[in-house]
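Participant: Coordinates only, no sequence provided:
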């Protein structure tokens, strides 16, 4: 093998670049390991990391739909008393939210089975669709109520920082801008 050939050198350089570039993309912070796994790409949490489990969606026991519904909390720093109150508010509704999510999931599964069955019953399909819709509506109302209670705990400055960040659309966790 002729090691002085320019083709051999080009291949060596290209191979080295191919091995190094993915590592540098992860190391520069804009493309963190969490964003490669589909987790929140928002700014890292300040304060108590346990308040922001959506940054750890890959951990055992977390399923789609179980992500905390208050992503704006990672944009501000909470006092310890605020963290405790937010934790209490968010955990108070968890059993009821889980029960509603289970009802919605069961209704959806039953509706899918009904659609795949040999005999389709439109009355039963409407009942299942209504059950699913009601469970989802109840779940959304519970979450909106929790968000309102959490926002009431925040100072005026904290609320204005959240509002400004949501207007600017910072991070993947921000709500989409619709006109």
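Facilitator: Here it is on my side, so go on. Because the structure is a prediction, the values reported are computed rather than measured. Residues are numbered from 1 along each chain as shown.

Participant: From now on I want contacts and neighbour counts done on CA atoms only, so please keep to that.
Facilitator: Noted.

Participant: Can you get me a residue count around residue 90?
Facilitator: Neighbour count of residue 90, defined by other Cα atoms under 10 Å: 19.

Participant: same question, the one 10 residues further on
Facilitator: For residue 100, the neighbour count with other Cα under 10 Å is 21.

Participant: Do I have it right that it meets residue 135?
Facilitator: Yes: counting by Cα atoms under 8 Å, residue 135 is a contact partner of residue 100 at 5.3 Å.

Participant: Check which helices and strands the longest helix along the chain sits against.
Facilitator: Longest helix in the chain by number of residues (criterion: DSSP state H): helix 122-153. If you count contacts as 3 or more Cα pairs under 8 Å, 6 or more residues apart in numbering; DSSP states H and E, helix 122-153 packs onto helix 80-92, helix 94-116.

Participant: between the ones you listed, which one is nearest to residue 156?
Facilitator: Residue 156 sits nearest to helix 80-92 of all the helices and strands packed on helix 122-153, at 13.6 Å, using Cα to Cα.

Participant: Measure how far the closest one is from the centre of its chain, please.
Facilitator: Computed by Cα atoms, centre = their mean, to the nearest Å, the chain-centroid distance of helix 80-92 equals 19 Å.

Participant: same question, stretch 73-84
Facilitator: With Cα atoms, centre = their mean, you get 19 Å for stretch 73-84.

Participant: Same question for stretch 78-93.
Facilitator: Using Cα atoms, centre = their mean, the offset of stretch 78-93 from its chain centre is 19 Å.

Participant: quick revisit: now the helices and strands packed on helix 122-153 as JSON lines including distance to residue 148?
Facilitator: JSON lines is the format used below for the helices and strands packed on helix 122-153 (distance: least, Cα to Cα, whole Å):
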{"stretch": "helix 80-92", "distance to residue 148": "10"}
{"stretch": "helix 94-116", "distance to residue 148": "16"}
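
Participant: Okay, one more to line up with it:
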């Protein structure tokens, strides 16, 4: 999933509290990206299905799955972003409140965990839509997708 490694890193940093607190512009983790298949460059469907031809019925199922999980994704993303913003503000405050920072870091970690679990469940549901041949084709395309992704993140 997009930015999964960044989200895992953010979880570790958030849970340690100190890593999540930074001056504006320093150590800033980008917020989770748009959901797969929702907006922008991912509007063509789930990443694992690139290069896999889906039937109209499969596309409808993928749409329904993505549409159903979107409210929770937005809720968790907003909670995560809110906790990060509050942590940044607290880090720049004249008086640092360690207990408040720990609470905010815990909230960020909880939201990130929920978001990551939602993505894993959604991935499983989406893969279940594929035929065995399509799953094999998706796995065969994985190295190419990862190579493209690595090239985009190298910039």
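Facilitator: Structure received. Owing to the predicted nature of the structure, the values given are computational and were not obtained by experimental measurement.

Participant: thinking again about what came up before, quick one: buried residues of whatever helix or strand comes next after the longest helix of the first structure?
Facilitator: Where DSSP states H and E defines the elements, the next helix or strand beyond helix 122-153 of the first structure is helix 156-168. Across helix 156-168 of the first structure, burial judged by 16 or more other Cα atoms under 10 Å covers 158-159, 162, 165-166.

Participant: For these, give me JSON lines that also has distance to residue 152 of the first structure.
Facilitator: Formatted as JSON lines, the buried residues of helix 156-168 of the first structure follow (distance: Cα to Cα, whole Å):
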{"residue": "158", "distance to residue 152 of the first structure": "10"}
{"residue": "159", "distance to residue 152 of the first structure": "9"}
{"residue": "162", "distance to residue 152 of the first structure": "13"}
{"residue": "165", "distance to residue 152 of the first structure": "18"}
{"residue": "166", "distance to residue 152 of the first structure": "17"}
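
Participant: so where in the second structure does the longest helix of the first structure end up aligned?
Facilitator: Counting by TM-score structural alignment, helix 122-153 of the first structure pairs with residues 98-129 of the second structure.

Participant: Now that stretch on the first structure. Mean distance?
Facilitator: Overlaying the first structure shows stretch 98-129 of the second structure at a mean distance of 0.6 Å from the equivalent residues (mean Cα distance after the TM-score superposition for the first structure).

Participant: Next, the buried residues of that stretch.
Facilitator: Within stretch 98-129 of the second structure, the residues that count as buried by 16+ other Cα under 10 Å are 101-102, 104-116, 118-119, 122-123, 126-127, 129.

Participant: Three-state assignment for the residue nearest the centre of the second structure, please.
Facilitator: In the second structure, the centroid-proximal residue (Cα atoms, centre = their mean) is residue 32; its distance is 4.6 Å. Under DSSP: H, G, I helix; E, B strand; the rest coil, residue 32 of the second structure falls in the coil class.

Participant: right, and it touches residue 77 too?
Facilitator: Yes: if you go by Cα under 8 Å, residue 32 of the second structure and residue 77 touch, sitting 6.8 Å apart.

Participant: Where in the first structure does stretch 62-78 of the second structure fall?
Facilitator: Going by TM-score structural alignment: stretch 62-78 of the second structure matches residues 86-102.

Participant: Span of that stretch from start to end?
Facilitator: Start and end residues of stretch 86-102 of the first structure are separated by 24 Å (Cα to Cα, to the nearest Å).

Participant: list the buried ones in it?
Facilitator: Neighbour-count burial for stretch 86-102 of the first structure [16+ other Cα under 10 Å]: 86, 89-90, 93, 97, 100-101.

Participant: For the residue nearest to the centre of the second structure, give its distance to residue 6 of the second structure.
Facilitator: 8 Å.

Participant: Likewise for residue 134 of the second structure?
Facilitator: Residue 134 of the second structure is 28 Å from residue 6 of the second structure, by Cα to Cα.

Participant: Same check on residue 121 of the second structure?
Facilitator: Distance from residue 121 of the second structure to residue 6 of the second structure, by Cα to Cα: 19 Å.
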